[in-house]
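>>> Structure of the sequence below:
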Amino acid sequence: MGSSLKLLYHCFFRYVAIIMNCDVSILYQAAYFSRLV
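The predicted structure follows:
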């Protein structure tokens, strides 16, 4: 469980890094979504 969760976070942060280069507003949406989870 712990290892899969680490992989999930790794993929999420890579996705966020890509989004940051494209559109910062989407980053705010991701932050809002992470607060819901």
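
>>> C-alpha from now on. contacts and neighbour counts both.
Noted.

>>> If we go by neighbour counts, what in stretch 30-37 is buried?
The neighbour-count check on stretch 30-37 (16 or more other C-alpha atoms under 10 Å) flags residue 30 as buried.

>>> and for comparison, fold this next one:
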Amino acid sequence: MHWGNHNHLRITRILKSLCLLGLKKYTQSLFKCLTEIYNLEI
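Coordinates of the predicted model:
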């Protein structure tokens, strides 16, 4: 994923929204999952 592209911005907004809604556990789980997927594609 390239920083600043449309999908990165969308995912960033989702993660921020989850945090603002008090869903930190879900934020961390989603971020971990996305990081693992990203690392598989490198």
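
>>> For the helix or strand harbouring residue 20 of the first structure, enumerate the helices and strands it packs against.
Counting by DSSP states H and E, the element that carries residue 20 of the first structure is helix 2-22. Where contact means 3 or more C-alpha pairs under 8 Å, 6 or more residues apart in numbering; DSSP states H and E, helix 2-22 of the first structure is packed against helix 24-36.

>>> Relative to the second structure, which residues correspond to the helix it packs on?
Aligned using TM-score structural alignment, helix 24-36 of the first structure spans residues 24-36 in the second structure.

>>> and that stretch, how far from the first structure on average?
Stretch 24-36 of the second structure, aligned to the first structure and superposed, deviates on average by 1.1 Å (mean C-alpha distance after the TM-score superposition for the first structure).

>>> Before I go, just wanted to say thanks for your time.
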